[in-house]
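>>> Show me the folded form of this:
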Amino acid sequence: MQAKVAVVTGGADGFGATITDRFHQESYQVIIIDINKEKGEQKASGSPNIHFLFGDVTQQDTWEQALALARDRFGRLDIVVNNAGITGAQSPVHTKDMGEYERTFNVNVRPIFCSARSIVPFMMEQGKGVFYRFNKWMVGAIQASNDISTGCTRPRPGFAFYNASKAAVSIATKTMALEYAPTIRFNCIAPAVGNTSMLQASIGSGADSQERLQRIEDLLPMKRVAQPMDIANAVWYLATDQSSFVTGTTLEVDGGRGI
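Take a look at the predicted model:
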């Protein structure tokens, strides 16, 4: 049986690296796109079934290269996981500059547009696909699957346009689910803050880092942060035929934060 193929953006680190591992565990060919060349090459060196593409997901050329790699080497592309994204420092809108605003929408929203432009026509011709996107909830320091955040469903002060970028992804995902059903499914995952290098950078490594972590955990009804495998398992569910009747939804994997 021919192996399925997944593209995971930001697949060299954090949630993306564990999502890559989850698909690899299920015998997928995984193409990771990342701007961190060192970590990307290191991730790909661990298996002949993980393939690293150095590129910027805000650029259309990067997506054309990813599609060409999948099509020419494997003859198919089944899953797109738009995991890459950024947050910013917590502060009210009037203190933000135009550069931060533009970066936020460029990195968090533009790749959804670029990936769909390149890959949707191929999936339509292929007859099946999934897009997924994360909408992340971050501490303030797919079929197609798109990563958003609980900031989209339960916004926090100080992150107005980060939250807005995630809401934009959510409504775009729902709209594309209508536009391309029944051939392609589009869904989002909204994680809570996760145990990744981004969290570690936020809480620091000083004597009070555990206290900072505890304050974050206390915000979550489940009293712990998301582990990368919590998110990877949710992505896997949305990517497989186990969720064949699920499209246009946001799955909150947030320990109850969004309630």
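
>>> When you work out contacts or count neighbours from here on, use the C-alpha atoms and nothing else.
OK.

>>> and the most centrally placed residue in the chain, what does it touch?
With the centre of the chain defined as its mean C-alpha position, the nearest residue by C-alpha atoms, centre = their mean is residue 83, 1.9 Å away. Shown here is residue 83, whose contacts under the criterion C-alpha atoms under 8 Å, 6 or more residues apart in numbering are 8, 9, 10, 11, 15, 16, 133, 134, 146, 147.

>>> Could you also give me the structure for this next sequence, so I can compare it with the first?
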Amino acid sequence: MSQNLEGQIAIITGGMRGIGLAIARRLHAEGAQIVIWDLAVDGWDSAENGFEPVLRQSVDVSSLASVEAAFAEVLERVGHVEILVNNAGINGPVVSSWEYPTEAWDKVIAIDLNGVFYCCRTAIPHMRERGYGRIVNIASMAGKDGVQYISAYSAAKAGVIAFTKAAAKELAQDGVLLNCVAPAMVETPLMAEMTQAHIDASKAKIPMGRFLKAEEVANMVTWIAGPECSFTTGFVFDLSGGRATY
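Below is the predicted model of the structure:
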């Protein structure tokens, strides 16, 4: 590895498993020190995961107070943050929009969209003050296409894309770059929330005929989060296996 991120601190939300863990591993391999934010942070196995985070914090990204308290502790403990990866998210139920439970809708929006806003709102002033930052928001192809029966998830991820573009323009001259990635379906534990029919339909949309691997997401995120990504902001990087043509 090139160790492009030596000396940098990276916060990964939802970093205990799945895509978040894969991103954390890859950023660590590039030299970054990792701060893990997740609801439950017990049971970390350094040998199995391949590294020891500098901090593991129990954070509810749908609560601004929780995010602000955790970020303050990060600054107190390590002094600075260069990278924020907003990965925490839930799928929600797979059901028609007119039957979508309102409490489930509120929860998906709270975690998948409000959580991104709260984390960005909290981290951006620190990054602006230092004149450097990289924020990568994990969106989804569902946010570009709209996927039937997951209307809340689609709406939240579309919101993440639009928020990323808007905030990136505001920060374009501040040294803080915001981009997002839009993966097709990834092989993660999140599939447990989905019906087999939904999984099969998602796979059928991918011309490569397979699901995305978490490590492939991590590879893309690592480049976006690094110093070599210097003139791209407000962009949506597709990881679609050929599904996206725009």
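
>>> what lines up against the residue nearest to the centre of the first structure once you look at the second structure?
Under the alignment (TM-score structural alignment), residue 83 of the first structure pairs with residue 87 in the second structure.

>>> Look up how far residue 231 of the second structure lies from that match.
Distance of residue 87 of the second structure to residue 231 of the second structure, given as C-alpha to C-alpha, to the nearest Å: 23 Å.

>>> Do a quick rundown of the strands in the stretch 101-250 of the first structure.
Remark: strands assigned in the stretch 101-250 of the first structure by DSSP state E, counting those that start in this stretch are 129-135, 144-148, 184-191, 250-253.

>>> Pick the most deeply packed of these.
Most buried of these, by mean neighbour count (mean count of other C-alpha atoms under 10 Å): strand 144-148, with a mean of 33.

>>> in which helix or strand would I find the counterpart of residue 31 of the second structure in the first structure?
Taking TM-score structural alignment, residue 31 of the second structure has residue 27 as its aligned residue in the first structure. For residue 27 of the first structure, there is no helix or strand it lies in under DSSP states H and E.

>>> same deal with the one 4 residues further on?
Under the assignment given by DSSP H and E, the secondary-structure element containing residue 31 of the first structure is strand 29-34.

>>> quick revisit: test my guess that the match of residue 31 of the second structure contacts residue 2.
No - under the criterion of C-alpha atoms under 8 Å, residue 27 of the first structure makes no contact with residue 2, lying 9.9 Å away.

>>> So for those two, which sits in the more crowded spot?
Neighbour count, other C-alpha atoms under 10 Å: between residue 27 of the first structure and residue 2, residue 27 has more, with 14 against 10.

>>> helix, strand or coil for the nearest residue to the more buried one once chain neighbours are set aside?
Among residues not flanking residue 27 of the first structure along the chain, residue 3 sits closest, at 6.6 Å (C-alpha to C-alpha, 6 or more residues apart in numbering). Secondary structure, DSSP: H, G, I helix; E, B strand; the rest coil: residue 3 of the first structure is coil.

>>> now for residue 3 of the first structure: what does it line up with in the second structure?
Under the alignment (TM-score structural alignment), residue 3 of the first structure pairs with residue 7 in the second structure.

>>> max-length helix in the second structure?
helix 151-170 (DSSP state H).

>>> The equivalent of residue 153 of the first structure over in the second structure and residue 159 of the second structure, how far apart?
In the second structure, residue 153 of the first structure lines up with residue 144, judged by TM-score structural alignment. According to C-alpha to C-alpha, residue 144 of the second structure stands 10 Å off from residue 159 of the second structure.

>>> who touches the residue lying closest to residue 34 of the first structure once chain neighbours are set aside in this structure?
Once flanking residues are discounted, residue 34 of the first structure sits nearest to residue 10: 4.9 Å by C-alpha to C-alpha, 6+ apart. The contact partners of residue 10 of the first structure, taken as C-alpha under 8 Å, 6+ apart, are 16, 17, 32, 33, 34, 35, 82, 83, 84, 85.

>>> what about burial for the residues you listed, which qualify?
For the contacts of residue 10 of the first structure, a burial check counting by 16 or more other C-alpha atoms under 10 Å picks out 16, 17, 32, 33, 34, 35, 82, 83, 84, 85.

>>> buried residues in stretch 21-33 of the second structure?
Counting neighbours by 16+ other C-alpha under 10 Å, one finds that the buried residues in stretch 21-33 of the second structure are 21-33.
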